[in-house]
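Engineer: Sharing a model prediction with you, sequence too.
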Amino acid sequence: MTPLLQLRDVARSYVTRNNLFGQARPVRAVDGISLTVNAGETLGIVGESGSGKSTLGRMALGLELPDEGTVTFDDAPMPAPGSAAWRTLRRQMQMVFQDPLGALDRRLPVLEQIIEPLVIHGIDGDQRSAGLAALASVGLSAAQGARHPHELSGGQRQRVVIARALITSPRLLVCDEPVSALDVSIQAQVVNLLIDLQAERGLGMVFISHDLRVVRQISNRVAVMYLGRVVEEAAADDLFRAPQHPYTRALVSAAPSPGPRRVERVILTGEPPNPAARPEGCAFHPRCPVATARCRTEAPAPARIAPGHTAACHLLTPAAKVAAR
């Protein structure tokens, strides 16, 4: 099967300036990541703030091009942002943003905003009927479509954003922290809505979040990011049942669990390093409870540790496992 979306060794850097001295410093937000998303599949992206999740999502949509590596959609290279080819392709790729109120125009009724992508892409037909159908698909009424964003609840606004994203019948949906600003009960409603819509339409989905509970519910596969790199990737059930990388183990052990805890609690010390001053070797070694001398000098490459399961850790390579016996 040809992946719907494929990122190969993508990297993206930014230049920041020190406010005190005005010195420019490069920050490598994404550093050599390779991932794929198939039609009908959800890839969850998790990690702490500043790990590069949102930058990766923007590159997946072609909103930014990588400095290194390639992004392909349906086996074709991603066009340059703003080009005619990219604008045409955006009909097939849409984004659900974290802040629905910020993503909507407060001056317009929400039905007009749902219809707007049809106008932008020149999609003919009864646009109002299509907008009402999109509203109905996310559980909203025509009366709610006549309201302005500030007249709706946070969960209703997020449903409006989802309806607007889906009205062009995209094949790929990138969700960047879509439920982080919502109450827990509303989060469940929005996540269940996304699951139902994906099953109905066969969407490929990238779901970016720091909430492991939500990611576990919605994802088929999960990639764990730390300081711009993927440190572990596996099927969601495998990753949450038996995390292998020390960082993943710490994340999973800290997440609330409705049943008996299967992973020993791991408490990390310190804060994530400054991305502009990445540590030598494995970026996680200053906080890792099992780091060795090799971890401080040599960055580990992702390695296959089980079918469909990779991790970037010197202690998880086949040679390391043999030596430990």
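Structural biologist: Everything's here; your move. Numbering: from 1, shown residues only.

Engineer: C-alpha from now on. contacts and neighbour counts both.
Structural biologist: Fine.

Engineer: What distance do you get for residue 116 to residue 128?
Structural biologist: As judged by C-alpha to C-alpha, to the nearest Å, residue 116 and residue 128 stand 10 Å apart.

Engineer: What lies in contact with stretch 200-220?
Structural biologist: 4, 37-49, 53-54, 57, 170-178, 180, 191, 195, 197-198, 222, 235-237, 240, 251-252, 255-256 (C-alpha atoms under 8 Å, 6 or more residues apart in numbering).

Engineer: from those residues, which would you call buried?
Structural biologist: In the contacts of stretch 200-220, burial by neighbour count holds for 4, 37-48, 53-54, 57, 170-178, 191, 195, 197-198, 222, 235-236, 240, 251-252, counting by 16 or more other C-alpha atoms under 10 Å.

Engineer: here's the one I want to compare it with:
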Amino acid sequence: MNKNILAIKNLTKQFAGAKRPSIENINLSLSQGRCLGIVGESGSGKSTLARAITGLIPVSSGEIYFEDRCISKFNFSQYKKIYKEIQMIFQLPRESFNPSRTLGDSIVLNLKNFGITGNYKNNAISLLNRCGLDASFYDKYPNEVSGGECQRAAIARAIAASPKLLICDEATSALDMIVQKKIIALLNSLKEEMGMAILFICHDISLVHYMCDDVAVMKSGHIVEKNVAGQIIHKPKNEYTKALIEASNIY
């Protein structure tokens, strides 16, 4: 049995001035080499969960364990030491790149930040190649490529340090359906190749079904159902899960 990369225990986050928690009593685990989908409509707490895991926001209560280390109590300098092992890609890839840097330069910067030595340009081009982009993309700027190409470059940058956990926060939502499936195929291929765990956050349960081994359904900051993907899709128990499936194009 693969070991847990991520374990979340009774996690709650309530923002100052809010009437209720954004997420409340979340319990989840994710094993090495598996993909866990977090699905729910906008405002369900999915992105708050991702931001808590990456230390972008402090938690109100509960614990987040990464490889048995309680990272929810880490300060910034402690989090910085594990960023090499936890990487994240976002819904709008262009906004995650410095517009004044080429895609290749941005990947090289990640390599340097994580202390990876060697021929930086060759390593960056190799990463682009692994993500389906040829060497010409090294010298292109974010505004010179399509959304799908930019997301591939963002994935190349994220895997530069061979992370153990990749968090995808609505990473395919801004792409058309054909490009979405190509990006998902790339992520699945990299997961198998690298043995990393993926936390795939998405509002579209049909994409989660296509991508993930396990699924947790979120509504109003709570997990209302979790199971292996096939059981969630074919034998849902919660009425909200059933509504998500009925509204999707799975069938």
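Structural biologist: Everything's here; your move. Quick caveat, the model's predicted, so the values are computed rather than measured.

Engineer: hmm, back to that, show me the buried ones among the contacts of stretch 200-220 of the first structure that map onto helices.
Structural biologist: 53-54, 57, 191, 195, 197-198, 236, 240, 251-252 (DSSP state H).

Engineer: Kindly provide the distance from the counterpart of residue 128 of the second structure in the first structure to residue 258 of the first structure.
Structural biologist: Aligning on TM-score structural alignment places residue 128 of the second structure opposite residue 135 in the first structure. Distance, residue 135 of the first structure to residue 258 of the first structure, using C-alpha to C-alpha: 34 Å.

Engineer: swap in residue 173 of the first structure?
Structural biologist: 29 Å.

Engineer: again, but for residue 63 of the first structure
Structural biologist: From residue 63 of the first structure to residue 258 of the first structure the distance is 38 Å (C-alpha to C-alpha).

Engineer: which residue ranges form the helices in the stretch 1-150 of the first structure?
Structural biologist: Under the criterion DSSP state H, counting those that start in this stretch, helices of the stretch 1-150 of the first structure are mapped to 53-60, 84-89, 100-103, 110-120, 127-137, 142-145.

Engineer: Determine how far the second one lies from the middle of the whole chain.
Structural biologist: Mean C-alpha position of helix 84-89 of the first structure versus that of the full chain (C-alpha atoms, centre = their mean, to the nearest Å) differs by 22 Å.

Engineer: That helix aligns to what range in the second structure?
Structural biologist: The alignment places helix 84-89 of the first structure over residues 77-82 of the second structure (TM-score structural alignment).

Engineer: Return the set of buried residues in that stretch.
Structural biologist: Within stretch 77-82 of the second structure, the residues scored as buried using 16+ other C-alpha under 10 Å are residue 79.

Engineer: ok, average deviation of that stretch from the first structure?
Structural biologist: Here the mean offset of stretch 77-82 of the second structure against the first structure after fitting is 1.4 Å, by mean C-alpha distance after the TM-score superposition for the first structure.

Engineer: before we move on, the earlier item: give me the more crowded residue out of residue 135 and residue 258 of the first structure.
Structural biologist: residue 135 (24 against 6; other C-alpha atoms under 10 Å).

Engineer: which residues does that one contact?
Structural biologist: Residue 135 of the first structure sits next to 111, 141-142, 145, 160, 163 when contact means C-alpha under 8 Å, 6+ apart.

Engineer: I'd like the distance between the nearest residue to residue 10 of the first structure once chain neighbours are set aside and residue 192 of the first structure.
Structural biologist: Excluding its sequence neighbours, the residue lying closest to residue 10 of the first structure (C-alpha to C-alpha, 6 or more residues apart in numbering) is residue 69, at 4.2 Å. Taking C-alpha to C-alpha as the measure, residue 69 of the first structure falls 34 Å from residue 192 of the first structure.

Engineer: what's the matching residue for residue 206 of the second structure over in the first structure?
Structural biologist: Under the alignment (TM-score structural alignment), residue 206 of the second structure pairs with residue 213 of the first structure.
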